[in-house]
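[1] All I have is the shape, not the residue letters:
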């Protein structure tokens, strides 16, 4: 099992390694209150977190049009930046998975659509700055997931062929990017997902119900 881990395992961040929904929800609640809008229920908000900030705004400001929501984006991110690790926690089993990878001749890194200026201090607060082989944000390159550019760039920087890399993420865009890059793709079913989003349709190489399954089922092998 663990001895077959690929030389490089890349992960999405929010909804895959980190349960950050509470902090994002708190930031949104502050923004809604400032604008005189009713609060958004956490159970409604949580499933769209991995779809990105614009999806969170659309969920929360349902009566606003796209231009109005776009104008709110900087304020939402500013609220989040001020308290981006107050309630965020690793998903159960993530710490064990990362530790297991580090016992092997293998490395792990993070490729997220979260802006780098938010991802970098968050990774530092988690104590991962010296552990992760690479960190790429959604603004690190001109294009982000579902385009494969970030994943291919990580491979180029770290000197690993894409077919020897595994990418784990909880959104369809993660699977699309990994497949386009020629990597092994794993859909993280423990993350954030709307009820009408069927991961069986994503065409991932594997589905994992929990982080620990990545190890116990030997899913982190390369193609």
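    Great, that's in hand. Because the structure is a prediction, the values reported are computed rather than measured.
[2] Please make it C-alpha for all contacts and neighbour counts, starting now.
    Will do.
[3] Can you check which helix is longest in the chain?
    With secondary structure taken from DSSP state H, the chain has its longest helix at helix 66-82.
[4] List the buried residues in that helix.
    Neighbour-count burial for helix 66-82, with 16 or more other Cα atoms under 10 Å as criterion, is recorded at 69, 72, 76-77, 79-81.
[5] Can you tell me the SS state at the most far-flung residue of the chain relative to its centre?
    With distances taken as Cα atoms, centre = their mean, the residue sitting farthest from the centre of the chain turns out to be residue 36, at 30.5 Å. Reduced to three states with DSSP: H, G, I helix; E, B strand; the rest coil, the structure at residue 36 is coil.
[6] again with residue 143
    Look at residue 143: counting by three-state DSSP, its state is coil.
[7] what's the neighbour count on it?
    Counted by other Cα atoms under 10 Å, the residues lying close to residue 143 total 13.
[8] and the closest residue to it other than its chain neighbours, what is it in contact with?
    Once flanking residues are discounted, residue 143 sits nearest to residue 149: 6.5 Å by Cα to Cα, 6 or more residues apart in numbering. By Cα atoms under 8 Å, 6 or more residues apart in numbering, the contact set of residue 149 is 141, 143, 181.
[9] List just the nearest of those residues to residue 1.
    The closest of the contacts of residue 149 to residue 1 turns out to be residue 181 (Cα to Cα; 24.4 Å).
[10] before we go on, here's another structure to hold up against the first:
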């Protein structure tokens, strides 16, 4: 198992559905924004099937459900503005780390891996959420969905990270829970790990053909041994 990612020296993580279950707080913000538009409130189960492509797509899906039709751009703009306001006010109320996340991030850092966060969530929400969960110090670099001109499934965030860290993509591992993460890794020619417990619109994440599929976050440790200085230089 420890040979599978032998050349990897850096790991990029997705956030929602990978490190944290944020759907309870996203649901509150989404439901409140719909209610402001005079529309029915959505359920947590529905939001779980809508998340994964950034805030705007979440709102487009919520409006399409509530209207039983495609929303106008004005409706999207108004609902998105309301959503951001409500989400900022309810950012950390019920969001929780998945089991083993904090300890695993700590141990990966101790093993010599450089850690980054690449999420499609708007950047304004990311630092306060990471800080509230106590995992902000693990990441050298954090990209939100609006940090660069393109977001996942575009490979741009991964390639930009590789350029910033002066790494070939073959030394980067993308860890996420959805097709967006795996497709971005494929396009960047990086390895990928897909976690089965996250948000992938009801589609089995293994259908995206990641390098490895895991049911538990802490199992990553079995595939990522300590990186010695000599190993890093040889890679």
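    Yep, it's here. Source: prediction; values computed, not measured.
[11] how about the residue farthest from the centre of structure 1, what's its partner in structure 2?
    Taking TM-score structural alignment for the superposition, residue 36 of structure 1 sits opposite residue 38 in structure 2.
[12] Could you do residue 161 of structure 1 as well?
    So, by TM-score structural alignment, residue 161 of structure 1 is matched to residue 168.
[13] For burial, what's the neighbour tally of its match?
    One way to gauge burial is a neighbour count; for residue 168 of structure 2, by other Cα under 10 Å, it gives 14.
[14] Contact partners for the closest residue in space to it that isn't next to it in sequence?
    Take residue 168 of structure 2 and drop its neighbours on the chain: the residue closest to it by Cα to Cα, 6+ apart is residue 162, 6.3 Å away. With contacts defined as Cα under 8 Å, 6+ apart, the neighbours of residue 162 of structure 2 are 168-169, 172.
[15] Export those residues to CSV and append columns for secondary structure and distance to residue 209 of structure 2.
    Conversion of these to CSV gives the following (DSSP: H, G, I helix; E, B strand; the rest coil; distance: Cα to Cα, whole Å):
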residue, secondary structure, distance to residue 209 of structure 2
168, coil, 21
169, helix, 18
172, strand, 17
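[16] what do we get in structure 2 for residue 6 of structure 1?
    Counting by TM-score structural alignment, residue 6 of structure 1 lines up with residue 8 in structure 2.
[17] roughly how far apart are that match and residue 94 of structure 2?
    Spatial separation of residue 8 of structure 2 from residue 94 of structure 2 under the definition Cα to Cα, to the nearest Å is 34 Å.
[18] Check residue 150 of structure 2 too.
    From residue 150 of structure 2 across to residue 94 of structure 2, the span is 29 Å (Cα to Cα).
[19] now residue 124 of structure 2
    Distance, residue 124 of structure 2 to residue 94 of structure 2, by Cα to Cα: 18 Å.
[20] go on, residue 66 of structure 2?
    Counting by Cα to Cα, the gap between residue 66 of structure 2 and residue 94 of structure 2 amounts to 24 Å.
[21] Check residue 85 of structure 2 too.
    Distance of residue 85 of structure 2 to residue 94 of structure 2, computed by Cα to Cα: 17 Å.
[22] How about residue 63 of structure 2?
    Computed as Cα to Cα, the residue 63 of structure 2 to residue 94 of structure 2 distance reads 23 Å.
[23] Check residue 36 of structure 2 too.
    Applying Cα to Cα to residue 36 of structure 2 and residue 94 of structure 2 gives a distance of 22 Å.
[24] Same question for residue 193 of structure 2.
    Using Cα to Cα, residue 193 of structure 2 is found at 26 Å from residue 94 of structure 2.
[25] of the two, who's got more company?
    Between residue 193 of structure 2 and residue 94, residue 193 has the larger neighbour count (other Cα under 10 Å), namely 25 against 13.
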